[in-house]
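Enquirer: next come a sequence and a model predicted from it.
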Amino acid sequence: MESSSFLNIDEQPISIGQAVKYLQNSGKLGQFIGDILRQYVIEKELQTREDIAISPALTEQAIIDFRLKNQLTDPKSFQEWLQNNGKDYDSFHASVALGF
């Protein structure tokens, strides 16, 4: 069975199994799994509940407020911030929407 690369550090692949071992050794595996489960449950619940609708306008306003508060109104500086934080616009947008 071929090992799947989870991420690369100094051009060296780190497998998912090795990443799990690192999390386990650092005592953070439980928290990591808990975070994944929490996100999974929230997403599933949002998909099944018709009485919960996240307004696109509310999400966009929250993003605008975030950018103003953090002085990221310039598109270039916002893009740099996204890259420095390992995000793209779609993942940032999704995280803001899930924050409601």
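Expert: Sure thing, it's come through.

Enquirer: could you use CA atoms for every contact and neighbour count after this?
Expert: Fine.

Enquirer: how about the helices in the protein?
Expert: Chain-ordered helices for the chain, with DSSP state H as the definition, fall at 16-25, 29-48, 56-69, 75-84, 89-98.

Enquirer: hold the first one in mind and look at this next one:
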Amino acid sequence: MDINNFLSIDSVTLSLEQSLDYLRTAGKLSTVVLEIAQQYLVENEIKALAIPEPEADIVEQFILEFRLQQQLTSPESFQKWLLTNGINYAVLKQQVIFRIKQENLKEKVTALKVQKHFVQNKENLDRVVLSRIVVQHPEIAEDLKAQLERGADFVQLAKQYSTVDDAVVGGVMVPVIRAQMPEMVRKATENAQVGQIIGPLQIEGRYCLLKVEQLLPASLEGALKRDLENLLFEEWLKEKLQNMNVKLN
């Protein structure tokens, strides 16, 4: 590559040095250097651990699934996408091969760490399904709790009194991972049982009654396993990069 003819914009030729200067002025040069260092690190680790080349049919299946996800089913739409992204099929294939090898590297690097992290943090990875009634005044919240203790229906009270959007479905919320709950709610539901009414809790100036609908213990599979692998792989990359001597000559 001719470093004096690195990039052309509207027929104006920029050298590699000029291009780097633009990145430096924009404050993005360090980000680019970090990306290069990370790519270098990953490729070297793939070689060191002898991660094998993926089978041709696996690569083709990956590309096919990608095209279906992106609705690039016709040859014309696929070719247009390639041109728009400035690549050809051979380059895309190399990108896919690298991605598959990186995923295999990720599995090797995190295999033992994932199980250990899961065991140590399982309690915070469990999910809880809650229903809520949110009102503006503590007196109303206390009155509603008294009605619930006398056997009133939580769903009906939520529809009638709650001031938040989920009132229309009786206050039922989507499952929430314990670690992502506000600290007050996490502590209040720590040893709660299904069907238990909690509160009123004062949250952001309003008063909230909670009902524990379901307790969903975490299991090391599916999306949770992938999320933990990604988290631990990123931590591994960060640690490796910190120990590398990277400088721009």
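Expert: Received the coordinates, thanks. Everything numeric in this text was worked out from a predicted model, so none of it was measured.

Enquirer: that older thread, now tabulate the helices of structure 1 in CSV and tack on mean neighbour count and distance to Phe6 of structure 1.
Expert: Supplementary listing: the helices of structure 1 in CSV, determined by neighbours: other Cα atoms under 10 Å; distance: least, Cα to Cα, whole Å:
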stretch, mean neighbour count, distance to Phe6 of structure 1
helix 16-25, 14, 5
helix 29-48, 12, 15
helix 56-69, 14, 29
helix 75-84, 13, 19
helix 89-98, 14, 18
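
Enquirer: show me where structure 2 has its strands.
Expert: With DSSP state E applied, structure 2 shows strands at 7-9, 12-14, 127-135, 176-177, 197-203, 206-216, listed in chain order.

Enquirer: what's the mean distance for the first one versus structure 1?
Expert: This means strand 7-9 of structure 2. Its aligned residues in structure 1 lie a mean 0.5 Å from strand 7-9 of structure 2 after superposition (mean Cα distance after the TM-score superposition for structure 1).

Enquirer: which elements pack onto that strand?
Expert: When contacts are defined as 3 or more Cα pairs under 8 Å, 6 or more residues apart in numbering; DSSP states H and E, strand 7-9 of structure 2 sits against strand 12-14.

Enquirer: tell me the average deviation of the strand it packs on from structure 1 after fitting.
Expert: On the superposed models, the aligned residues of structure 1 are on average 0.6 Å from strand 12-14 of structure 2, with distances taken as mean Cα distance after the TM-score superposition for structure 1.

Enquirer: can you give the distance from that strand to the centre of its chain?
Expert: Distance, stretch centre to chain centre, for strand 12-14 of structure 2: 39 Å (Cα atoms, centre = their mean, to the nearest Å).

Enquirer: how many neighbouring residues does Thr110 of structure 2 have?
Expert: Burial measure for Thr110 of structure 2: 19 neighbouring residues, criterion other Cα atoms under 10 Å.

Enquirer: so it makes contact with Arg226?
Expert: No: if you go by Cα atoms under 8 Å, Thr110 of structure 2 and Arg226 don't touch, sitting 10.5 Å apart.

Enquirer: quick revisit: of all the helices of structure 1, which lies closest to Ser5 of structure 1?
Expert: Ranking those by proximity to Ser5 of structure 1 (Cα to Cα) places helix 16-25 first, at 6.4 Å.

Enquirer: and the gap between Phe78 of structure 1 and Ala97 of structure 1?
Expert: To Ala97 of structure 1, Phe78 of structure 1 is 18 Å away according to Cα to Cα, to the nearest Å.

Enquirer: before I go, just wanted to say thanks for your time.
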